[in-house]
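**Q** could you look at this predicted model? Sequence included:
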Amino acid sequence: MKVLVIAEHDNHKLAAATLNAISAAQQFGGEVQVLVAGCDCAAAVSEAGAVQGVAQVLSANAAHYRDQLVENLAALAAGLVRDEGFNAVLAGGSSFGKNLAPRLAALLDVAPVSDVVSIAAPGRYVRPIYAGNVMVSVESDEPMQVLTVRTTAFEAAAAGGNATLRELSPREDLGVSRLVGRELSKSERPELTAARIVVSGGRGLSSGEKYREVMEPLADRLGAALGASRAAVDAGFVPNDYQVGQTGKIVAPDLYVAVGISGAIQHLAGMKDSKVIVAINKDPDAPIFQVSDYGLVGDLFEMVPELVAGLAVQ
């Protein structure tokens, strides 16, 4: 059985979601190959070749692959799948994978399976529905399996491999889209989806100024990434790349601290797999307490500074 993983990268480094997808691909029990399409992406190709469990890296180098535009990538992958007889194609469940997989499946005339959290066998998967409240077993009899996998459900593949490299001839530029610009937020804090500790704030913080005043000292003390509920993002407290939840980022850190977050089902879907959950809220009946391991009921503007002060003593 041949399994293809489509790499997400910035031409220099693989995205973390790709390493999770490689781990998932290994559960098919066949040969895992990784497609790295980009421009001047030798570093990303080299990194992919050094991942354990990867048998071969397929590299396509052309200017129209530089920005990871999915129209060109989907066409490249579809041709590769048809020509070389792959049985399954996987991508991480990031915005990249969610954008790419349906286009690829349409070109191959098959039905994709999204957000897979467990692979029992080829064609037999488990995925969440109803914002993660129900896990369903899915059986797919498609001749070609196209999947996106939830990154928090699979460990990242480790380094230490020694895959072979094969250069591919790039396909023509379809010219149907172009990247106009990209605005990236830069932070010295850990990346949200990869952090071991995440502290998130909600609408209870009342303003962006209060969010920074309360949450940043706590994050600094814990060495944590900063997150937020959708309500806080919609209110303009923080940028939307802070959002944790069904329509934001899915996280599963060792410690998740929810401050002023009531616990709407959409938010819980993005963080309830965290190993330890701490909730701070003035409402004792807030839904967040139903999934938390530790709960503090009280005024967050008093309790969080006291917590930070206590941590400083340790």
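**A** Done, it's in.
**Q** rest of the way, CA atoms for contacts and neighbours
**A** OK.
**Q** if I look at the closest residue to Val36 other than its chain neighbours, how far off is Ile197?
**A** The shortest distance from Val36 to any non-neighbouring residue, by CA to CA, 6 or more residues apart in numbering, is to Ser59 (5.0 Å). Remark: distance between Ser59 and Ile197 (CA to CA, to the nearest Å) = 35 Å.
**Q** for Ala279, pull up the helix or strand it's in.
**A** Using DSSP states H and E, Ala279 sits in strand 276-281.
**Q** can you tell me the element the residue nearest to Glu142 when sequence neighbours are not counted falls in?
**A** Excluding the flanking residues, the one nearest Glu142 by CA to CA, 6+ apart is Val110, at 6.2 Å. According to DSSP H and E, Val110 maps onto no helix or strand at all.
**Q** repeat for Ser114
**A** Using DSSP H and E, Ser114 falls in strand 113-116.
**Q** one more: Arg166?
**A** strand 164-168.
**Q** chain center to that strand, what's the gap?
**A** With CA atoms, centre = their mean, to the nearest Å as the basis, strand 164-168 stands 27 Å off its chain's centre.
**Q** that strand - contacts with which helices or strands?
**A** strand 56-61 (3 or more CA pairs under 8 Å, 6 or more residues apart in numbering; DSSP states H and E).
**Q** what angle separates the helix or strand following the strand it packs on from strand 56-61?
**A** As assigned by DSSP H and E, the chain's next helix or strand after strand 56-61 is helix 70-84. Angle of helix 70-84 versus strand 56-61, following axes from the mean of the first three to the mean of the last three CA atoms, to 10 degrees, is 130 degrees.
**Q** identify the residues contacting helix 70-84?
**A** Here helix 70-84 makes contact (CA atoms under 8 Å, 6 or more residues apart in numbering) with 6, 37, 64-65, 87, 96, 99-101, 103-104, 107-108, 170-171, 173-174, 176-177.
**Q** can I get the buried part of these as one ChimeraX selection?
**A** Those of the contacts of helix 70-84 that count as buried under 16 or more other CA atoms under 10 Å are selected in ChimeraX with:
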select :6,37,64,65,87,96,99,100,101,103,104,108,170,171,173
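**Q** now, the contacts of helix 70-84 that are in helices?
**A** 96, 99-101, 103-104, 107-108 (DSSP state H).
**Q** using a markdown table, lay out these together with distance to Tyr242.
**A** A markdown table is the format used below for these (distance: CA to CA, whole Å):
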| residue | distance to Tyr242 |
| --- | --- |
| Phe96 | 17 |
| Asn99 | 20 |
| Leu100 | 23 |
| Ala101 | 24 |
| Arg103 | 27 |
| Leu104 | 29 |
| Leu107 | 33 |
| Leu108 | 35 |
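**Q** adding another structure so you can compare the two:
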Amino acid sequence: MSILVIAEHDNAGLRPATLNTLAAAAKIGGDITVLVAGSGCAGAAAAAAAVPGVARVLSADAAHLAHPTAEDLAAVVLAVAAGHRHVLAPAGSFGKNFMPRVAATLDVAQISDIVEVVSADTFVRPIYAGNALATVQSGDTVRVITVRATAFDPLPASGGAAPVEAVTPPAASGLSAHVSQELSQSARPELGAARVVVSGGRGLGSAESYHAVLEPLADRLGAALGASRAAVDSGYAPNDYQVGQTGKIVAPDLYIAVGLSGAIQHLAGMKDSKVIVAINKDADAPIFQVADYGLVGDLFELVPQLVQALD
């Protein structure tokens, strides 16, 4: 049984979610091939080859894959997918961008956002914003799967020595083109990979309060900053801080929710955190139902006291 894993990377190395996706592939069982598609991506291909359990790495290096569009990346995947029973990718924005196109072209049903591998043809995935889990069995000849990275412990990044093979990708489709991108720069850990997340909600009242209250706490803990959808929609924090079903799925060792009521779509993005601390003046807020520790009171008093205690 052969498995193709599409690597999420920055050309120089692998994104953390790729190691989690490889862990899911290992649970399926079989020979694992990793596809690294990019431009000047030798570093990422070498990193993939070093992961234990990887049998081989396919490197598709071309100028038009520097910022691959869904059309171009799907074409590369389809060009090398023959002979593989499973095609896997991380379930973040990377996988959501092109995997549906792969599944549609292969005329199979995509199995999205799996959180458990039961067997080679049976998987568990969340439904109803994470309020229920569905066990899905697929009879398709090729199973196209996206993996919720937070549900699988990552494989080690070193210890393997798989061969790297160069493949020639299809020419650019010309259907769409990358124009530009704006990347936010931060000294803080990346939200999806942070061990500690300090997240704020609408209860903070303003963007100024969001930063004034949360940043000192995040600085003490070396934490990433997150936000609810309500806080993002209100302009308190940028879109890439959003945690939830329509934002980023996180599962840090410690998640501190400040002024967050705990809407269903937000809980879907953080309830797998190992320890959840909630600070809210409303003792009946839904967030307390999933919290391991709760502080009921004025966040503008409690958070500064917590920061002071950490000094």
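**A** Perfect, thanks for sending it. What you see is a predicted model; the values in this text were computed from it and never measured.
**Q** ok, the residue nearest to Glu142 of the first structure to Ala17 of the first structure distance?
**A** Applying CA to CA to Val110 of the first structure and Ala17 of the first structure gives a distance of 23 Å.
**Q** so which of the two has more stuff around it?
**A** Ala17 (27 against 17; other CA atoms under 10 Å).
**Q** so the aligned partner of Ala257 of the second structure in the first structure is in which element?
**A** Aligned against the first structure by TM-score structural alignment, Ala257 of the second structure finds its counterpart in Ala258. Using DSSP H and E, Ala258 of the first structure sits in strand 255-259.
**Q** can you give me the strands in the stretch 151-300 of the first structure?
**A** Applying DSSP state E, counting those that start in this stretch to the stretch 151-300 of the first structure gives strands spanning 164-168, 197-201, 225-228, 255-259, 276-281, 294-297.
**Q** highest average neighbour count across those?
**A** strand 225-228 (a mean of 28; mean count of other CA atoms under 10 Å).
**Q** so what does it touch, helix or strand wise?
**A** Checking 3+ CA pairs under 8 Å, 6+ apart, strand 225-228 of the first structure ends up next to strand 197-201, helix 208-222.
**Q** and the ones you listed, which is most packed in?
**A** Greatest average neighbour count among these goes to strand 197-201 (a mean of 26), per mean count of other CA under 10 Å.
**Q** ok so, going back, need the strands of the stretch 151-300 of the first structure in CSV with distance to Val116 of the first structure, can you?
**A** Putting the strands of the stretch 151-300 of the first structure into CSV (distance: least, CA to CA, whole Å) gives the following:
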stretch, distance to Val116 of the first structure
strand 164-168, 28
strand 197-201, 23
strand 225-228, 24
strand 255-259, 23
strand 276-281, 23
strand 294-297, 29
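**Q** can you tell me which of these is nearest to Ser140 of the first structure?
**A** Of all the strands of the stretch 151-300 of the first structure, it is strand 164-168 that lies closest to Ser140 of the first structure, at 30.0 Å by CA to CA.
**Q** which stretch of the second structure lines up against the strand holding Ala279 of the first structure?
**A** Against the second structure, strand 276-281 of the first structure falls on residues 275-280 (TM-score structural alignment).
**Q** Ala120 of the first structure: neighbour count?
**A** Neighbourhood size, Ala120 of the first structure [other CA under 10 Å]: 13.
**Q** tabulate the helices and strands packed on strand 225-228 of the first structure in JSON lines, adding columns for distance to Val149 of the first structure.
**A** Shown next, in JSON lines, are those (distance: least, CA to CA, whole Å):
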{"stretch": "strand 197-201", "distance to Val149 of the first structure": "22"}
{"stretch": "helix 208-222", "distance to Val149 of the first structure": "29"}
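**Q** the ones you listed: which one's closest to Asp285 of the first structure?
**A** That would be strand 197-201 among those, by CA to CA, at 17.8 Å.
**Q** picking that back up, which position in the second structure pairs with the residue nearest to Glu142 of the first structure?
**A** Looks like Val110 of the first structure aligns to Val108 there (TM-score structural alignment).
**Q** residue closest to the middle of the second structure?
**A** Among the residues of the second structure, the one closest to the centroid is Gly92, at 4.4 Å (CA atoms, centre = their mean).
**Q** quick check: that residue vs Glu190 of the second structure, distance?
**A** Taken as CA to CA, the span from Gly92 of the second structure to Glu190 of the second structure is 14 Å.
**Q** and the strand holding Ala258 of the first structure, what does it pack against?
**A** strand 197-201, strand 276-281.
**Q** the last one vs the second structure, average distance?
**A** Taken over the aligned residues, the distance from strand 276-281 of the first structure to the second structure averages 0.4 Å (mean CA distance after the TM-score superposition for the first structure).
**Q** run through who's touching that strand.
**A** Here strand 276-281 of the first structure has contacts from 253-262, 288-289, 291-300, using CA under 8 Å, 6+ apart.
**Q** same check on stretch 304-311 of the second structure?
**A** By CA under 8 Å, 6+ apart, stretch 304-311 of the second structure touches 213, 216-217, 220.
**Q** kindly reformat those as TSV containing distance to Asp31 of the second structure.
**A** Below are the contacts of stretch 304-311 of the second structure laid out as TSV (distance: CA to CA, whole Å):
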residue	distance to Asp31 of the second structure
Val213	49
Pro216	47
Leu217	45
Arg220	44
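**Q** for Pro238 of the second structure, state which of those is nearest.
**A** When these are compared for distance to Pro238 of the second structure (CA to CA), Val213 wins out at 16.3 Å.
**Q** ok, the closest one touching Val303?
**A** Yes. Contact criterion CA atoms under 8 Å: Val213 of the second structure and Val303 qualify, at 6.9 Å.
**Q** how close does the match of Ala257 of the second structure sit to Ala37 of the first structure?
**A** Distance from Ala258 of the first structure to Ala37 of the first structure, by CA to CA: 39 Å.
**Q** next one: Lys2 of the first structure
**A** Distance from Lys2 of the first structure to Ala37 of the first structure, by CA to CA: 19 Å.
**Q** do the same with Val5 of the first structure
**A** Val5 of the first structure is 11 Å from Ala37 of the first structure, by CA to CA.
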